[in-house]
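Chemist: Just a sequence and a predicted model for now, questions to come.
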Amino acid sequence: MIQRGLKRLQGRLTRHQRTTFLLASGVSTAGSFAGLTAKGWLLMEGAENPFLLALNFAMLTLPTLVVSGPAGVLTDRLGSERVLIRAQWALLVAAVLGAIAIPLTVGPQQDVLLLLSTLGIGVASTYELTARNKYVALLVDEPEQLGPYLASFSVIFNVGKLVGPPLGGLLLAATGPTLALSLDATTYLFPILTLLWLMAPHRERERRSEKGQASNLFTAWRDCGERLRHVLSFTAAACLVGFFHPGLAPLMALELLGPSPMALGLFTSVLACGSICGGVLLQRNAAAVSRRPGWLLGSTTLLTALAQLGLSSQAGLAWSLAMAFLIGAGTASLLAGTNLIIQVHAPQVLRGRMAGLGQIAFLGGGGLSGLAAAFLTETLPGGLWSCLAVLGSLGAALGIWELLRHRTMRLS
């Protein structure tokens, strides 16, 4: 009887596989942000060095500059499902390394292991995100469902950002960092089990590339077309000046709310709330937004930059949290919108490599942005607030330039 009940449950989950996969990804994301919050606080508490925080974020994002190309090529050649499953196992191993670092080491050795854990997660997540972007097209029944479903991952990702940091802060305050990092490791089991037992994708739809020169990253860049190349180039520039807040979130929370793990959780949750609102708006208008890349890129970059300038004014706690909300909305819409555009409008055989190029643009640019922001924070007289003003001004100019020159660009 129990076996029949489990089979019936498995059948129901398979019939609703898109929702099942989305929820499994959300659980994993929440655990990941709980672990990232714990790591950030441990590094901040030990050294109070913004460069160490920026390095932790760079370890998560900069591997995309090296790994995204091979990840895209491998996804298009081997198939998205195989690469996705292997990447999930690698994420589990890297997260376990962070969990065991706490009881086994102290001081600089612990910092090194935590950074190595973040590096492993950064490499594995590059493969995971690249393969997942192509894989989700195998789960939809009709092509027009792809855009809204892709945008749904932005929403569920940011819900994880909302739930994970307060959970990580609560676990840090109540039980210490080991439990928070252990939770991070455990949640990677959910997508693994889902992929192995519950998914029934349309594998016959996938188009794989052949071995040889035609399957490299340069071919995808050349064959995707001038407009998609512009989308990728502009996104990289926008992230370089406006996507540093994930790396410096502990320092920003410290300056705004005070020295508490729960303060970090609150600050990152406000960012996540803005990201959720941006993601929902994008999901509901996926078809229209994907056809107007210039308007999307320019408006989201300008919104983020104006919020950074508003935050630099130090006009009070409520105002600062409102600006953090807008930063979350602007950056989430930019990143999810770019991913939506390049996946919907690229040929199926290129989508793995296009996902890799997208990650190079926004995560690689974000990693460099975090290091640049840390440098400006350390060298400018006003510290963090001057850094926000400088990068916000650059972002505003970039957004206005895009709106003036490409707001009428259309994709069929």
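Modeler: It's in.
Chemist: For the rest of this, base every contact and every neighbour count on C-alpha atoms.
Modeler: OK.
Chemist: what comes up buried for the strand or helix carrying Leu228?
Modeler: Under the criterion of DSSP states H and E, Leu228 resides in helix 226-242. Using 16 or more other Cα atoms under 10 Å as the test for burial, helix 226-242 gives 228-229, 231-242.
Chemist: Now do it: distance to the chain's middle.
Modeler: Helix 226-242 sits 16 Å away from the centroid of its parent chain (Cα atoms, centre = their mean, to the nearest Å).
Chemist: cool, stretch 298-316 as well?
Modeler: Distance, stretch centre to chain centre, for stretch 298-316: 20 Å (Cα atoms, centre = their mean).
Chemist: cool, and stretch 47-63?
Modeler: Stretch 47-63 sits 15 Å away from the centroid of its parent chain (Cα atoms, centre = their mean).
Chemist: mind listing what's buried in it?
Modeler: For stretch 47-63, by 16+ other Cα under 10 Å, it's 50-63.
Chemist: any idea how far the closest residue in space to Gly147 that isn't next to it in sequence is from Leu196?
Modeler: Excluding its sequence neighbours, the residue lying closest to Gly147 (Cα to Cα, 6 or more residues apart in numbering) is Ala286, at 5.7 Å. Separation of Ala286 from Leu196 (Cα to Cα, to the nearest Å) stands at 30 Å.
Chemist: all strands of the stretch 201-350 of the chain, in order?
Modeler: When assigned using DSSP state E, counting those that start in this stretch, the stretch 201-350 of the chain turns out to have no strands.
Chemist: can you map out the helices along it?
Modeler: Taking DSSP state H, counting those that start in this stretch, the helices of the stretch 201-350 of the chain run over residues 217-223, 226-242, 245-257, 261-284, 286-290, 293-312, 317-345.
Chemist: Include distance to Tyr127 when you put those into a markdown table, please.
Modeler: As requested, the helices of the stretch 201-350 of the chain are arranged in a markdown table below (distance: least, Cα to Cα, whole Å):
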| stretch | distance to Tyr127 |
| --- | --- |
| helix 217-223 | 14 |
| helix 226-242 | 19 |
| helix 245-257 | 20 |
| helix 261-284 | 23 |
| helix 286-290 | 24 |
| helix 293-312 | 25 |
| helix 317-345 | 15 |
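Chemist: To Leu9, which of these lies closest?
Modeler: Leu9 lies closest to helix 261-284 among those, at 28.9 Å (Cα to Cα).
Chemist: Packing partners of the closest one?
Modeler: helix 17-47, helix 146-175, helix 245-257, helix 317-345 (3 or more Cα pairs under 8 Å, 6 or more residues apart in numbering; DSSP states H and E).
Chemist: can I get the ones you listed in a markdown table with distance to Asp76?
Modeler: Shown next, in a markdown table, are these (distance: least, Cα to Cα, whole Å):
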| stretch | distance to Asp76 |
| --- | --- |
| helix 17-47 | 21 |
| helix 146-175 | 18 |
| helix 245-257 | 30 |
| helix 317-345 | 13 |
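Chemist: Okay, one more to line up with it:
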Amino acid sequence: MTEAVPSPAPAAASGGSFAPLRRPVFAVLWIATVLGNIGSFMRDVASGWLVTELSPSPAAAALIQTAATLPVFLLAIPAGVLSDILDRRRFLIGVQLLLGAVSLALLLLSRAGALTVELLIALTFAGGVGAALMGPTWQSIVPELVPRADLRSAVALNSLGVNIARAVGPALGGALLAAFGAALTYGADVLSYVFVIAALLWWKRPPPPQDGLQESFASAFRAGLRFARASRELHVVLLRAAVFFAFASAAWALLPLVARQMLGGGAGFYGLLMGAVGAGAIGGAIVMPRLRARLDANGLLLLASLIAAGVLGGLVLAPPQWLAVALLALLGVGWIVALTSLNGVTQSVLPNWVRGRGLAVYLTVFNGAMAAGSLGWGLVAQRVGVPMTLVAAAAGLLLMAAVFHRLRLPPGEADLTPSHHWPEPALADEVAHDRGPVMVQIEYRIGADERADFLAVLRRLSDQRRRDGAYAWGVQEDAADPERVVEWFLVESWAEHLRQHHRVSHADADLQAGLLRFQRGGGRPEVRHFLAL
């Protein structure tokens, strides 16, 4: 069980930042996603501006942002489970139909003059449900579309595509809103979903291999939570993301009020501000390779925090409109730096078998921080005013950046591809997949002088056991023979243990191979499997 196998040859070097676009399926889906996001940003601009016309309350404006992000916080993990166990292409088509129906309802209500704050919040929440279902799945299909060597470039291109849409969508949405009203703006969003659905119908996704170990929703949900609970690297990413987005969310929650009340702008100017964020993000994506050459992920996140705090502080002064546009462009640079850094690290610490669920946990934290932060900053602004709220958010960003910079993000360099180095279990008869729980015991012979070093490595290995499916783990010695050390772990079913065989990675194999040097007399530890009666 602890025998290592040679690692595969390194993947070929990437062909550059835009290499994934040479792959037709990725290129078509990427373009469709950009068009779909442009429509979504146009819808968001219309909704964000309409709420300021329907109610002057800062809390109402903040509730729109909360309604958009709260469903992702509530549903991202179930959505991640679905993305790992369902046909991702069909699932995405269904979600696009849901989002199109939401925008169609907004179109009809706004055209009839029947849109209220309550209906706007409810439909924004429904759109958030669609976004919650879609997010983990869109990100999970990326490894299917490009080779491993181009994965980081594909992730960066997805972020770039979102920010191209962020640059074009708000500006176009603001222009349409000012010239033709909300109904036409929502209509343009409905049209964007037609392009996305057409691209998904064109993509002929090969059926996934069937190995008889297909997970049910409940078991996949539990497996995803076990992985998230046991992955210390993921914990660091989630904490750093939650802190940054909770404070940076003030910019999004209060921007409609900043544009209208502090800067004296109209709908077109608000769209211009949102477009400036996207334009800045495009510029940030272009300079990211140079920034990565000088800073690691921790330095990049610190830089993003300093930029965001500086922009919030600059807006407090109610600058001229042209300077406000420049500040929002700078915010876009900081935003793409933070998003790309955190998303890239998250992708790098997740193996493929749990990628959808792991990304869903990340999106849950991201959107939970955005939703709670937006609501909190809106309530604070209602009491102390928008300028003082911006000051508080900027000060908080600076303080948290200084405090948490010492909590280093993981490098994400481990090879998490399956190693398939565990031998098949020895069986007297066939075992039903649903039989369990299963206890696995691994017996080692360890000298007293090497006991402490062995246990240090073994406890690192315990995280891997839990991430891959164990719900309990322990290590014990034989009272009559202290050199006989037994590691054990419990798995909920025989099928889940067989899945462990497919999940163990090359990085895990290297760690397990390190245990062999402690084994007295060489050879492999003895492995036994026990089934509950």
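Modeler: Arrived safely, thanks for sending. What you are looking at is a predicted structure, and each value in this text was computed from that prediction instead of being measured.
Chemist: what TM-score comes out when they're superposed?
Modeler: For these two chains in superposition, a TM-score of 0.87 is obtained (TM-score structural alignment, normalised by the length of the first structure); 390 aligned residues with a Cα RMSD of 2.6 Å.
Chemist: The helix holding Leu228 of the first structure to helix 293-312, inter-axis angle?
Modeler: Per axes from the mean of the first three to the mean of the last three Cα atoms, to 10 degrees, the angle that helix 226-242 of the first structure makes with helix 293-312 is 0 degrees.
Chemist: In the second structure, which residue range corresponds to helix 226-242 of the first structure?
Modeler: Per TM-score structural alignment, the counterpart of helix 226-242 of the first structure in the second structure is residues 232-248.
Chemist: with the first structure superposed, average distance for that stretch?
Modeler: Here the mean offset of stretch 232-248 of the second structure against the first structure after fitting is 1.1 Å, by mean Cα distance after the TM-score superposition for the first structure.
Chemist: now the corresponding residue of the first structure for Trp377 of the second structure: how far from Phe57 of the first structure?
Modeler: The alignment partner of Trp377 of the second structure in the first structure, by TM-score structural alignment, is Ala373. Distance from Ala373 of the first structure to Phe57 of the first structure, counting by Cα to Cα: 12 Å.
Chemist: Ser260 of the first structure now?
Modeler: Here Ser260 of the first structure is placed at a distance of 20 Å from Phe57 of the first structure (Cα to Cα).
Chemist: what do Ala373 and Phe57 of the first structure both touch?
Modeler: Listed as contacting both Ala373 of the first structure and Phe57 by Cα atoms under 8 Å, 6 or more residues apart in numbering is no residue at all.
Chemist: mind listing what Met252 of the first structure touches?
Modeler: Residues counted as contacts of Met252 of the first structure (Cα under 8 Å, 6+ apart) are His245, Leu384.
Chemist: Can you tell me what it aligns to in the second structure?
Modeler: Using TM-score structural alignment, Met252 of the first structure sits opposite Val258 in the second structure.
Chemist: What's the local residue count around the counterpart of Ala34 of the first structure in the second structure?
Modeler: Under the alignment (TM-score structural alignment), Ala34 of the first structure maps onto Met42 of the second structure. By the criterion of other Cα atoms under 10 Å, Met42 of the second structure has 31 neighbours.
Chemist: Isn't Ala286 of the first structure up against Ala151?
Modeler: Yes. Counting by Cα atoms under 8 Å, Ala286 of the first structure touches Ala151, with 7.1 Å between them.
Chemist: Need the overlap of contacts for these two.
Modeler: Leu340.
Chemist: hang on, the earlier thing: what angle sits between the helix holding Leu228 of the first structure and helix 317-345?
Modeler: Interaxial angle, helix 226-242 of the first structure versus helix 317-345 (the same axes, to 10 degrees): 160 degrees.
Chemist: if I pick whatever residue of the second structure lines up with Thr20 of the first structure, what's in contact with it?
Modeler: Taking TM-score structural alignment, Thr20 of the first structure has Val28 as its aligned residue in the second structure. Counting by Cα under 8 Å, 6+ apart, Val28 of the second structure touches Ala199.
Chemist: Kindly provide the distance from Val28 of the second structure to Leu200 of the second structure.
Modeler: The gap separating Val28 of the second structure from Leu200 of the second structure is 9 Å, by Cα to Cα.
Chemist: How about Phe269 of the second structure?
Modeler: Using Cα to Cα, we find Phe269 of the second structure at a distance of 35 Å from Leu200 of the second structure.
Chemist: now Ser103 of the second structure
Modeler: Distance, Ser103 of the second structure to Leu200 of the second structure, using Cα to Cα: 19 Å.
Chemist: So for those two, which sits in the more crowded spot?
Modeler: Using other Cα under 10 Å as the criterion, Ser103 of the second structure and Leu200 rank with Ser103 on top: 27 against 20.
Chemist: The more buried one contacts Asp189, doesn't it?
Modeler: Yes. Counting by Cα under 8 Å, Ser103 of the second structure touches Asp189, with 6.6 Å between them.
Chemist: Common neighbours of the two, please.
Modeler: Arg43.
Chemist: Identify the residue of the first structure aligned to Ala183 of the second structure.
Modeler: Counting by TM-score structural alignment, Ala183 of the second structure corresponds to Thr178 in the first structure.
Chemist: Ok, Leu108 of the second structure next?
Modeler: Under the alignment (TM-score structural alignment), Leu108 of the second structure pairs with Ile100 of the first structure.
Chemist: helix or strand for its match, which one?
Modeler: Taking DSSP H and E as the definition, Ile100 of the first structure sits inside helix 80-104.
Chemist: what's the mean distance for that helix versus the second structure?
Modeler: Looks like 1.7 Å for helix 80-104 of the first structure (mean Cα distance after the TM-score superposition for the first structure).
Chemist: tell me the angle of whichever helix or strand comes after that helix relative to helix 317-345?
Modeler: Next helix or strand after helix 80-104 of the first structure toward the C-terminus (DSSP H and E): helix 107-135. Taking the same axes, to 10 degrees, one finds that helix 107-135 of the first structure is oriented at 40 degrees with respect to helix 317-345.
Chemist: what comes up buried for helix 107-135 of the first structure?
Modeler: For helix 107-135 of the first structure, by 16+ other Cα under 10 Å, it's 110-111, 113-135.
Chemist: Same check on stretch 239-259 of the first structure?
Modeler: 239-254, 256-257, 259.
Chemist: With stretch 464-474 of the second structure instead?
Modeler: Neighbour-count burial for stretch 464-474 of the second structure flags Gln464, Arg465, Arg466, Arg467, Asp468, Gly469, Ala470, Tyr471, Trp473 (criterion: 16+ other Cα under 10 Å).
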